[in-house]
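Asker: Sequence and predicted model, in that order:
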Amino acid sequence: MSATKLYILDTNVLLHDPKCLYEFKEQDVAIPMTVLEELDDIKDRKKNVAQEARYAIKAIDDILSTATSPSQITKGVQIPLPGKGREERLGKLSIFPDHELTARPGFLTSNKKDNLIINCALHLQSTTTHREVILVTKDINMRLKALGAGLEQVEDYRTDQLVSDIDLLPAGHTHLDGTFWEKVDQVKSIQKDGHTYHHVDKSLIPEAYISEYIFDDTKDFAARVVAINDNEIILLDLGYEHLMQQSCWGISPINIFQAFAMQSVLDPNIDLAILNGAAGSGKTLIALASALEMVIEDKRYNKIIVTRSTPPVAEDIGFLPGTEEEKMTPWMSAINDNLEAMHENDERPLSSVKYTIEKANIQFKSLNFIRGRSIQDAVVIIDEAQNLTPSQLKTILTRSGKGTKMICLGNLAQIDSNYLTPLTSGLTYIVERFKGFDGAANVHFEGIFRSRLAEYAEENL
């Protein structure tokens, strides 16, 4: 059966998911030469997507290595099912020599790489009459330009979406109307290691999942789901007032959502705390205050490593003066701002901040530092995680060694990447993938405490 569709891939699709070549089923895939040039340009430079570029190039090479001649690469090479024998096949992969195209009416005139890829799609649309030609790109503006130039079909790459609507993303907590204990007919409570666990009927909270926080209207009951079996749910009793009375480095939670977040970071049984929510909701402050408490006061960890997605740090960091720490300083102003806020009432605030950074051994690292390392006995704060792809976040999380706590911070409303959306962000990906893992907790922050102006702007702009 011959393919009825020809998908033309933009560079950002291959960077977003280097395995995307295997996701188009029996349909054919074409990669313009311009895309290969972009991948080649990225792979050897200190960009935070350099490794993805190398993965994509290797995936292309694995498929095209079976070609017996250059003409076969242009016509198309069968894509084998990954992990299967060569006799089972998907569509065909080809490289289109778009550098040979000459300007003609309808083509975009600029030599920008996006325009060259669009021109390639326009050419194939006009010359390939027996198949639908579809340009696939994560770049919203490129999709608009392609449609405006006359391309009939342009799509986003959404194969890796785990949820169809961002509103369906788990919040990490559930509010129960009324009083929780009035709904309970039977309960078995057990004391263990200084904690109270309640075994209740599963029908009370049928949609509950592991590590979800539960609270009611009484401002008395609050718990976290620690186990679920066929008939019952086991809840770790946290106590509403106890949660609200937590204090780390002089910072106490303002609302129950910040309290849940602080508990998840401080809990030694939670290896990954995912804190997401609007700007000004307190994510960075809670994470940093808790990290300082665990490193300096409790001495549970030896250092704090702070990293973040820094577009366009890929290009800029190499040209900034100084050491890696000094180069990362402009990107870490949010951490410094929060440190200054914590010490604003000190007699010498700047000296206090400097002392805290040294005492807690706070290290600002680029994503390139994280790759290939095994991080031991550290708290790792991943700021602006919404700008990371699923592949990039996987790379960071798999660096976690013995005795390391990972904290992911992000706001899905503030994505800077031109090929990520709230539905395909790595932050969304890990929230959904780690749902139900007892070593991870996700807390969506509600409420904005930065200022009246910030709250109004978040809600109305």
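Answerer: Good, I have the coordinates.
Asker: contacts and neighbour counts: CA atoms only from here.
Answerer: Noted.
Asker: just checking, Ala279 touches Ile448?
Answerer: Yes: the pair Ala279 / Ile448 is scored as a contact, 7.2 Å apart, by Cα atoms under 8 Å.
Asker: any residues in contact with both of those two?
Answerer: Jointly contacting Ala279 and Ile448 under the rule Cα atoms under 8 Å, 6 or more residues apart in numbering are Ala454.
Asker: quick one: the helices in the stretch 251-400 of the chain?
Answerer: Using DSSP state H, counting those that start in this stretch, the helices found in the stretch 251-400 of the chain span residues 256-266, 283-292, 313-316, 324-328, 333-342, 349-359, 367-370, 390-397.
Asker: Second structure follows, compare the two:
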Amino acid sequence: MIKNFVLDTNVLIHDPASIFSFGDNNVILPITVIEELDGLKKFHDERGKSARSASRRIDGLRKRGSLVKGVQSREGGTVKVLIGAGEKLPDSFASKADNTILSFALHLNKTEGGVVFISKDINMRIKAQVLGLETEDYETMKVNFSELYNGWRQIDVSAEMINKFYSDGVITPEGEFMENEYLIMKNSADPKQTALARFKKDKAVKLLQPKTMLWGVKPLNVQQTFAIESLLDDKIKLVAFIGIAGTGKTLLALAGGLSKVFDDNVYRKLLISRPVIAMGKDIGYLPGTKEEKLAPWMRAIYDNLEFLVSASGKGDMGGEDIESQVDWLFSSGKIEVEALTYIRGRSIPKQFMIVDEAQNLTPHELKTIVSRAGEDTKIVLTGDPYQIDNPYLDASSNGLTYIIERFKGQEVFSSMTFVKSERSPLARLAAELL
């Protein structure tokens, strides 16, 4: 049975190509959705970019036929723009664009039936169901978070296997593993006998960088040890770190970047960025220079840099106090802190790029960032899928988990899920309980 999928505006912002994701069914866009896209297209942020991208796709269909009558997509479905009057809603529903979209969906359901209302907005889905509509989240880019690839696992092996691993540096363990998956191998008869390995080309091999200290930071657990291995291996071009506050994911990423840029000179610049969700995304209207606008938003990054400069003992950086030394890092031209808004459209060659709080990005946004990586660039994504500020994302639909699911097993990719907070007992409890 052919269904009528009515899309909310936020679905097209989440995935501008979403109109092509419903097979041979009808995709319905209330004219209010077009109006909202028109209002969003002016913004110089990812919302504006997505709105313009969605509009271009709709315009491409317009050139092939009447959107009011319906234009067939290459996927076999039909895309229509719905105009006219919607169904009258109960008086308790305010007069606003969201409810106008619902009124169109309700009217279509009464006249044609088979309507499924698709929205990334929880409250819109609630209201749709209250009105008697079948409603769903946009599932196309979702992953099963409970089964998300961890990047590491613990396996039981024999004492002979561990001894052989230490003598030869390589073994072939039983089971199926991902490329660049990290292994904690334990003697099944004596759990105290262990070995750490990385799975490469069908074999478990020794770590290249065991217990390496980066800018004064020493790994405090096995996940941090594995993370350092991924940061220092230049053949790994994309790294993803997941963990709650205090697990060290951002600190280690910064330490790895500083080491590769300032110590090894592998990359010409360390580029650090975060989504600007908390600042309303488009920072162009805020007063001050770009640096002044970014300062409060990047404070956590500066705090980590101050810690690393202090812990590393690198005191020859043009100043006696820590703040002066951090200023020297930036004045060297080898560190750049940038809003993702300004990175869009740039090519990023030979840089070590860190995207912090990546769980607040959509799959489409992260795809845009990763696809901008130039020759010899490494990208490190960090985030906590349990702490999402974007109202239209959750642990299963954000860009960070999507990237991990899509890239797992690739030779250029490594992922690590941190399980232990290394902050104070109080901070650790706060992260777990609050």
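Answerer: Done, it's in. For clarity, every value in this text was computed on a predicted model and none was experimentally measured.
Asker: TM-score them against each other, please.
Answerer: After superposition, the two chains reach a TM-score (TM-score structural alignment, normalised by the length of the second structure) of 0.90; 422 aligned residues with a Cα RMSD of 2.5 Å.
Asker: picking that back up, turn the helices of the stretch 251-400 of the first structure into TSV, including mean neighbour count and distance to Ile382 of the first structure.
Answerer: Listed next are those as TSV, based on neighbours: other Cα atoms under 10 Å; distance: least, Cα to Cα, whole Å:
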stretch	mean neighbour count	distance to Ile382 of the first structure
helix 256-266	25	13
helix 283-292	25	10
helix 313-316	17	15
helix 324-328	17	14
helix 333-342	16	11
helix 349-359	15	17
helix 367-370	18	10
helix 390-397	19	9
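Asker: how about those helices, which one is nearest Asn115 of the first structure?
Answerer: When the helices of the stretch 251-400 of the first structure are compared by Cα to Cα, helix 313-316 sits nearest Asn115 of the first structure, at 21.9 Å.
Asker: which residue sits closest to the residue in the second structure that Gly447 of the first structure lines up against, ignoring its sequence neighbours?
Answerer: When the second structure is aligned by TM-score structural alignment, the residue opposite Gly447 of the first structure is Lys420. Leaving aside its chain neighbours, Lys420 of the second structure sits nearest to Thr247 (5.8 Å; criterion: Cα to Cα, 6 or more residues apart in numbering).
Asker: Hmm, that neighbour is touching Thr417, no?
Answerer: No: taking contacts as Cα under 8 Å, Thr247 of the second structure lies outside contact range of Thr417: 9.5 Å.
Asker: Tell me how far Pro32 of the first structure lies from Asp114 of the first structure.
Answerer: Distance of Pro32 of the first structure to Asp114 of the first structure, computed by Cα to Cα, to the nearest Å: 11 Å.
Asker: on that earlier part again, among the helices of the stretch 251-400 of the first structure, which comes closest to Glu207 of the first structure?
Answerer: Between Glu207 of the first structure and those, the tightest spacing by Cα to Cα is seen for helix 256-266, at 19.0 Å.
Asker: Also compute the angle for the closest one relative to helix 283-292, please.
Answerer: 40 degrees (axes from the mean of the first three to the mean of the last three Cα atoms, to 10 degrees).
Asker: Kindly name the residues of the second structure that line up with helix 256-266 of the first structure.
Answerer: Under TM-score structural alignment, helix 256-266 of the first structure corresponds to residues 222-232 of the second structure.
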